[in-house]
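In: Provided below are the primary sequence and the corresponding predicted coordinates.
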Amino acid sequence: MTTTPPEPKAVLHRYLRSAREALLWKVEGLSEREARMPRTPTGTNLLGLVKHAATVEIGYFGDVFGRPWPRPQDAPWLAAADDPDADADALQAEFFATADESVEQIVGLYRRVWEFADVTVDELPLDAPGHVWWWREGQQDVTLHQILVHVTTELHRHAGHADILREEADGAVGMRPGNDNLAGGFDYAAYAATLRGIAEHFPEEAR
């Protein structure tokens, strides 16, 4: 018995949705403090990743296809991206939540962005042309197919960042609710100690 292969757009859309859900799940259950706490020297933080993801989807599934985000008041930091005179601090605003932006607000915004982006995906064919004005010359003309792959790849990369940040925050791990993707009965503390011991056999190199 042969089965009909899934339609390519449906496959791409499913992987996009999976990346979105994985990213939001990593913020669930955290306090305002923990969700926005920077956990790398460059300031990477969980809520900032969600805010950035919302910004990414607004741009790629909106502006690129001539479908502007209809509620600019929900994302005022977007104006900096269009302002050639914007300073570095203004351009960084998509990577962190201000004291006036709550977890609930940012998560709610991202869910509304999903609905906005999904309309673009549902209504346009995979070969629909788009234009990414902020990419380098010669690479700016794209299709919906290319953008679906690009955005899904970026979101899964950020979901990987979020995996590490959440484990740093409270030890929570997993691919999705109900699936921690860890071997049952395995002593991870001992495993980490073994790896640390192996690494410490090697001298630190001068930087």
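Out: Structure's in. What do you need? Residues are numbered from 1 along each chain as shown.
In: When you work out contacts or count neighbours from here on, use the C-alpha atoms and nothing else.
Out: Will do.
In: ok, for Asp63, nearest residue in space, not its chain neighbours?
Out: Trp69 (7.5 Å; Cα to Cα, 6 or more residues apart in numbering).
In: Spit out the contact partners of that neighbour.
Out: Trp69 makes contacts with 58, 62-63, 116, as judged by Cα atoms under 8 Å, 6 or more residues apart in numbering.
In: Equivalent analysis for Val56, please.
Out: Val56 makes contacts with Val151, as judged by Cα under 8 Å, 6+ apart.
In: on that earlier part again, distance check, the residue nearest to Asp63 against His158.
Out: As for Trp69, its distance to His158 is 22 Å (criterion: Cα to Cα, to the nearest Å).
In: Report the buried residues of the helix or strand harbouring Ala22.
Out: Secondary-structure element containing Ala22, defined by DSSP states H and E: helix 8-25. Within helix 8-25, the residues that qualify as buried by neighbour count (16 or more other Cα atoms under 10 Å) are 12-13, 15-16, 18-25.
In: name the helices or strands packed onto it?
Out: With contacts defined as 3 or more Cα pairs under 8 Å, 6 or more residues apart in numbering; DSSP states H and E, the secondary structure elements packing on helix 8-25 are helix 144-170.
In: mind checking how far the helix it packs on is from the chain centre?
Out: Its chain's C-alpha centre and that of helix 144-170 lie 4 Å apart, by Cα atoms, centre = their mean, to the nearest Å.
In: got the angle for it vs helix 8-25?
Out: Angular relation of helix 144-170 and helix 8-25 on a 0 to 180 degree scale: 20 degrees, by axes from the mean of the first three to the mean of the last three Cα atoms, to 10 degrees.
In: After helix 144-170, which helix or strand is next? Please name it.
Out: Immediately after helix 144-170, counting by DSSP H and E, sits helix 188-200.
In: In addition, the following structure is provided for comparison:
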Amino acid sequence: MIDDFAKEYLHGDLREIRETMLWKLDGLGEYDIRRPLTSTGTNLLGLVKHLSVWESRYFGEVFGRPFPEPLPRWDDTGARGRDLWASEHETREEITERYRRVWEHSDATITELALDAPGHVPWWPRPDVLLFNVLVHMLTETSRHAGHADILREQLDGATGVAAGYPNTQRDAAFWAARRAEVERAAKAAAGR
């Protein structure tokens, strides 16, 4: 009983946060979804691409249910990090549609297997896992990247919000300028103590 509840609860949260990841791209042009916004090159479309590669791996090959499309090898050191950005030849549509196909494949794995179904993650120090471990890991990982996407999107155009369909529209630019000034004042005061 609790297994069914836990699986549906975690799976429901994963579904919601996936949608949030795609929502963060809405209304932005090609340059803005691709451009590096941190010193390490983090960008919105790259986060979506990264999640599609790793979710397909975790709910695919880990459980002997490989995703039916080609993936880079996880142990190819020469290709490391290439999943975190999109080349000029990769389209937004290709990346977002692949992510949606990954969802379908992952959802089938989650639905068809029990929470205690065994899997094997060769790149983990303790490689023998259960579906429960992987479901929690992917929910955590996707939420972590959604937090990155929140900050990147705010840097681009000031848009904030925590979930698809729930943008933060209650505050205007003047409110946020005043809030930022208040936070800056507190930081300087604390540094001067």
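Out: All right, it came through fine. Because the structure is predicted, anything quoted here is derived from the model rather than measured.
In: ok, now which ones touch the alignment partner in the second structure of Leu109 of the first structure?
Out: Mapped onto the second structure by TM-score structural alignment, Leu109 of the first structure lines up with Arg98. With Cα under 8 Å, 6+ apart as the criterion, the residues that contact Arg98 of the second structure are Ser52.
In: Now find how far off-centre the helix or strand where Arg98 of the second structure lies is within its chain.
Out: Under DSSP H and E, the secondary-structure element containing Arg98 of the second structure is helix 92-112. Distance, stretch centre to chain centre, for helix 92-112 of the second structure: 13 Å (Cα atoms, centre = their mean).
In: same thing with stretch 87-105 of the first structure?
Out: In terms of Cα atoms, centre = their mean, the centre of stretch 87-105 of the first structure is set 15 Å apart from its chain centre.
In: so who does the residue nearest to the spatial centre of the second structure touch?
Out: With distances taken as Cα atoms, centre = their mean, Thr142 lies nearest the centre of the second structure, 3.5 Å away. Thr142 of the second structure is in contact with 14, 17-18, 51, counting by Cα under 8 Å, 6+ apart.
In: For those, give me CSV that also has distance to Thr42 of the second structure.
Out: As requested, those are arranged in CSV below (distance: Cα to Cα, whole Å):
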residue, distance to Thr42 of the second structure
Leu14, 22
Ile17, 19
Arg18, 18
Leu51, 13
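In: what sits against Arg92 of the second structure?
Out: For Arg92 of the second structure, the contact set (Cα under 8 Å, 6+ apart) comprises 30, 45.
In: so how far is Gly161 of the second structure from it?
Out: When Arg92 of the second structure is compared with Gly161 of the second structure (using Cα to Cα), they lie 22 Å apart.
In: I'd like the buried residues of helix 8-25 of the first structure as a markdown table, with distance to Pro203 of the first structure appended.
Out: Below are the buried residues of helix 8-25 of the first structure laid out as a markdown table (distance: Cα to Cα, whole Å):
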| residue | distance to Pro203 of the first structure |
| --- | --- |
| Leu12 | 46 |
| His13 | 47 |
| Tyr15 | 42 |
| Leu16 | 43 |
| Ser18 | 41 |
| Ala19 | 39 |
| Arg20 | 41 |
| Glu21 | 41 |
| Ala22 | 38 |
| Leu23 | 37 |
| Leu24 | 40 |
| Trp25 | 39 |
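In: Return the member of those nearest to Glu123 of the first structure.
Out: Taking Cα to Cα as the measure, His13 is the one of the buried residues of helix 8-25 of the first structure closest to Glu123 of the first structure, at 12.6 Å.
In: To which residue of the second structure is the closest one aligned?
Out: Counting by TM-score structural alignment, His13 of the first structure corresponds to His11 in the second structure.
In: Kindly report the same for Leu124 of the first structure.
Out: Structural correspondence for Leu124 of the first structure with respect to the second structure (TM-score structural alignment): Leu113.
In: Can you tell me the closest non-neighbouring residue to whatever residue of the second structure lines up with Arg39 of the first structure?
Out: Arg39 of the first structure maps onto Leu37 in the second structure when the alignment is built from TM-score structural alignment. Computed as Cα to Cα, 6+ apart, the closest residue to Leu37 of the second structure that is not its neighbour in sequence is Asn43, at 5.9 Å.
In: Just confirm the one you found contacts Arg34, I think it does.
Out: Yes. Contact status for Asn43 of the second structure versus Arg34: in contact at 5.5 Å, counting by Cα atoms under 8 Å.
In: any shared contact partners between those two?
Out: Taking Cα under 8 Å, 6+ apart as the contact criterion, the residues that touch both Asn43 of the second structure and Arg34 are Trp85.
In: so how far is Pro177 of the first structure from the equivalent of Trp23 of the second structure over in the first structure?
Out: Using TM-score structural alignment, the equivalent of Trp23 of the second structure in the first structure is Trp25. Separation of Trp25 of the first structure from Pro177 of the first structure (Cα to Cα): 8 Å.
In: Equivalent analysis for Val151 of the first structure, please.
Out: Counting by Cα to Cα, the gap from Val151 of the first structure to Pro177 of the first structure is 23 Å.
In: ok, now Ala199 of the first structure?
Out: Using Cα to Cα, which is the criterion applied here, Ala199 of the first structure is 33 Å from Pro177 of the first structure.
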